[in-house]
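Colleague: Pasting the sequence and the predicted model now:
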Amino acid sequence: MLSNQTIQIIKSTVPVLEVHGTDITTRFYQLLFTNHPELLNIFNHANQKQGRQQAALANAVYAAALHIDKLETILPVVKQIAHKHRSLGIKAEHYPIVGENLLAAIKDVLGSAATEEILQAWAEAYGVIADAFISVEAELYEQAERQSGGWTGFRSFRVERKVSESDVITSFYLVPQDGQAIAAFEPGQYISVKVEIPGETNTHIRQYSLSDAPGKPYYRISVKREEGIKNNPDGQVSLYLHNQVEQGDVLWLSAPAGEFTVNLSDKRPVVLISGGVGLTPMVSMLHTLAEMNPDRQVTFIHAAQNGHVHALREQVEELALLHSQVSIYWCYEKPTEQDRALKAFHKEGYIDLPWLQQVVPTKEASFYFCGPIPFMKAVNSALQKWEVPEADIHFEFFGPSSSL
């Protein structure tokens, strides 16, 4: 437990963190990777280069300071991050390293304003927060290993099939190389894929949503080819998977993880809204709902530029034909004439509230959405204007958490 004096000191730093938080976390990562370059094998270089990781950590530190007297209020966020940490292989021994470099970054950025009293208070607070993460993650590691077909760390999987789903998205069907059972997962969860790219010094880890229903003898991920500029880390792994990984090749996977899962015990209508490759967890949810809750009303909405880049469309349309409770709607920004002839094509342009109110039977439903951040901001704003309760709004970021 933190003393009242420590709590008050931490709270006094909230305004400073609001102004200098990203500067501190940027300096933190510079120090961390200089002092411990081996950690570059874990962290996503693209998120570092884009500043997303620095912003996410700054938000987390700010939230911890703001709620330091009631840390239980940020426990859901702790659990969400802990799932990612377990999936990446973050261990208890990493936390002292992080703490040491975070305090050094605070001192570097704030200079004389970072008094010994403030640094000591933050060291004490960091210890409490780190213990919370370590405890939650230890439980997740144990769950991953002890479940039927489970494992810890990374396990070798063979690419059984490689299927082109659209002009930009390819599915990989992955089976365990040892021929043993694989762990079950909840629709909406993801796996981490670790690859060694020829010519690269460090390994790269990326997290991909599982795009098929649970209960299959394989895992399926559907990966968008990210065309970036030369040496841009954002597209390195996706381009490697698309261009170099073939049927029969081996990839290393962590066990399924993630908190963004559909509630199968809820009998109310469910609305699944996706943009671009954000449809991957939604397709998994749709498959599962159709199989396990066939009487539950499901509205599936997907936005894409056009049919050329719309992946898994035929699978979703087949499910809608087989299950009368499933309604599907396509929204294309720039539809082709062929797209306009599709039965499910209903809107040109972007998803907005008036259209959602037309196609969604009721707002008394559970809403799930995923996609690019601007898309998610628009959907979230529309649902808030519709006065959908916050408890019924669920979303997932691809990468570090941001703000909607």
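Modeller: In hand now; what should we look at?
Colleague: switch to C-alpha atoms for all contacts and neighbour counts from now on
Modeller: Noted.
Colleague: For G150, which non-adjacent residue is spatially closest?
Modeller: In this structure, G150 finds its nearest non-sequential neighbour in A183, 4.7 Å apart by Cα to Cα, 6 or more residues apart in numbering.
Colleague: where along the chain do the strands fall?
Modeller: Taking DSSP state E as the criterion, the chain carries its strands at 155-164, 169-176, 190-195, 204-209, 219-224, 250-253, 270-275, 298-304, 326-332, 345-348, 366-370, 393-396.
Colleague: so what does the fifth one touch, helix or strand wise?
Modeller: Counting by 3 or more Cα pairs under 8 Å, 6 or more residues apart in numbering; DSSP states H and E, the packing neighbours recorded for strand 219-224 are strand 169-176, strand 204-209.
Colleague: how about 6 Å then?
Modeller: The contact analysis (3 or more Cα pairs under 6 Å, 6 or more residues apart in numbering; DSSP states H and E) places strand 219-224 against strand 169-176.
Colleague: Alongside the first one, take a look at this:
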Amino acid sequence: MLSEQSVPVVRATLPAVGAAIGEIADLFYTKLFADRPELLRDLFNRGNQANGQQRQALAGSIAAFAGMLLERPDERPDAMLARIAGKHASLGITSEQYKLVHRHLFAAIAEVLGDAVTPEVAEAWDEVYWLMAGALIARESRLYQEAGVADGEVWQRMEIAARRRETADVVSYVLRRADGRPAGPFRPGQYVSVQVRLPDGARQIRQYSLSAAPGSDAWRISVKRQSDGAGPEGEVSSWLHEHAHPGDLLTVSLPFGDLVLDEAGDGPLLLASAGIGGTPMLSVLGHLTGTGRARQVLVAHADRSPADHAHREELRELAGENPHARLSLWYEREADGAATGRMDIGSLDLPEDVTAYLCGPLPFMKAVRADLLRRGVPAQRIHYEVFGPDLWLGQDAPAGGPVPSPAH
């Protein structure tokens, strides 16, 4: 909660800060990378920097969080903070990096707004930053403690035990620890970060959902190739497709992420996904089926065609083995017995107390969420996963998004 003296200052200056936040974000990254060029090379997603999505996400998150402090001072944005903290933990972010970001962010604010940044204004926005940063630092520290590691010590070497081509642009990898120990437990729906050293010497990091149920000595990820590798976008997925083979070693983080199955609940579930967003849902369904949980689950997946649907037969088999599961499929073309076109949530018979999990392209998730809200599903029972900068926050606050830190 903002202090009494900061509330009127932030309220009065939020329009000016919001109007200039894009320029502030641009200058912030310019200053940060001039000071620490290795961050762009080894931590930040170069593709998201090149296409501007990171700057949009940063701008939206600052304005949205400040607005939330003003309009909902008694609420804790738990969903938003949990999403960000999970991403930060998977990258090994520590509290020291928040200090670095603070220095360059406030230098950018002062330079863009000039004389408008009085000591009173600077102090009020400093409070906004550290309220959010402090909450995230605490959450990330708890995540590290739960994982049994020191802050930021999340990386391990893993061997590719098997590789399988699922579709023309999706390859799955089975990963085992290089030291021979079991890969370790995880919660259905979590993801890991994978870092690779690219030909130009950069160490780039991307997140991939664990696409099989927990309980095995190994993990599995499914990697969709995002581009032809000619530019920054998709450079990690392209490298993995071209160079990662059984016997090779990868540097992989411990599992994190907040789009996870609530094991304590027993109410009905909707698992709605599109494209490669089906991978965390496959883990959740596999867990429910394998453990014999008597929990109603509606599985809804949309894809371009049956040939583009990664793990299609595995999904069908898991749903068929689970007497409490019902599977609905949509394909934009070549329906092969499934529905044709885009997912139609209105055609599903949803229980009143359903909890929904969404994963897929942002326009898909926004459309499905809107349909669910119109059907009376409370917003707090609709959960989603976004990989890369969460551009939803600035458009639909306070749905979630990244904090101004070097985590994304």
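Modeller: Now that the structure is in, tell me what you want to look at. Given the structure is predicted, the values throughout are model-derived calculations rather than measurements.
Colleague: circling back to that earlier point, burial count for the residue nearest to G150 of the first structure?
Modeller: 20 (other Cα atoms under 10 Å).
Colleague: who wins for proximity to Q120 of the first structure among the strands of the first structure?
Modeller: Closest approach to Q120 of the first structure among the strands of the first structure (Cα to Cα): strand 204-209, 34.4 Å.
Colleague: mean deviation of that closest one from the second structure?
Modeller: Mean deviation of strand 204-209 of the first structure from its aligned counterpart in the second structure after superposition (mean Cα distance after the TM-score superposition for the first structure): 0.5 Å.
Colleague: So which elements touch that strand?
Modeller: Going by 3+ Cα pairs under 6 Å, 6+ apart, strand 204-209 of the first structure lies up against strand 190-195.
Colleague: ok, residues contacting the strand it packs on?
Modeller: Here strand 190-195 of the first structure makes contact (Cα atoms under 6 Å, 6 or more residues apart in numbering) with 87, 203-210, 252-254, 256-257.
Colleague: mean deviation of that strand from the second structure?
Modeller: With mean Cα distance after the TM-score superposition for the first structure, strand 190-195 of the first structure averages 0.6 Å from its match.
Colleague: chain center to that strand, what's the gap?
Modeller: 12 Å (Cα atoms, centre = their mean, to the nearest Å).
Colleague: May I see the buried residues of it?
Modeller: For strand 190-195 of the first structure, a neighbour-count test (16 or more other Cα atoms under 10 Å) marks Y190, I191, S192, V193, K194, V195 as buried.
Colleague: That strand vs strand 155-164, what angle?
Modeller: On the basis of axes from the mean of the first three to the mean of the last three Cα atoms, to 10 degrees, strand 190-195 of the first structure is oriented at 100 degrees to strand 155-164.
Colleague: residue ranges for the helices of the second structure, please.
Modeller: 6-35, 37-42, 46-50, 53-71, 78-91, 95-113, 119-147, 235-243, 278-291, 312-321, 362-374, 392-395 (DSSP state H).
Colleague: Now mean neighbour count and distance to E332 of the second structure too, for those helices, in CSV please.
Modeller: CSV is the format used below for those (neighbours: other Cα atoms under 10 Å; distance: least, Cα to Cα, whole Å):
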stretch, mean neighbour count, distance to E332 of the second structure
helix 6-35, 18, 36
helix 37-42, 16, 38
helix 46-50, 18, 28
helix 53-71, 22, 27
helix 78-91, 23, 31
helix 95-113, 17, 44
helix 119-147, 17, 40
helix 235-243, 19, 25
helix 278-291, 24, 16
helix 312-321, 16, 15
helix 362-374, 17, 13
helix 392-395, 19, 25
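Colleague: To L269 of the second structure, which of those lies closest?
Modeller: Comparing those by Cα to Cα, helix 278-291 comes nearest, at 10.1 Å.
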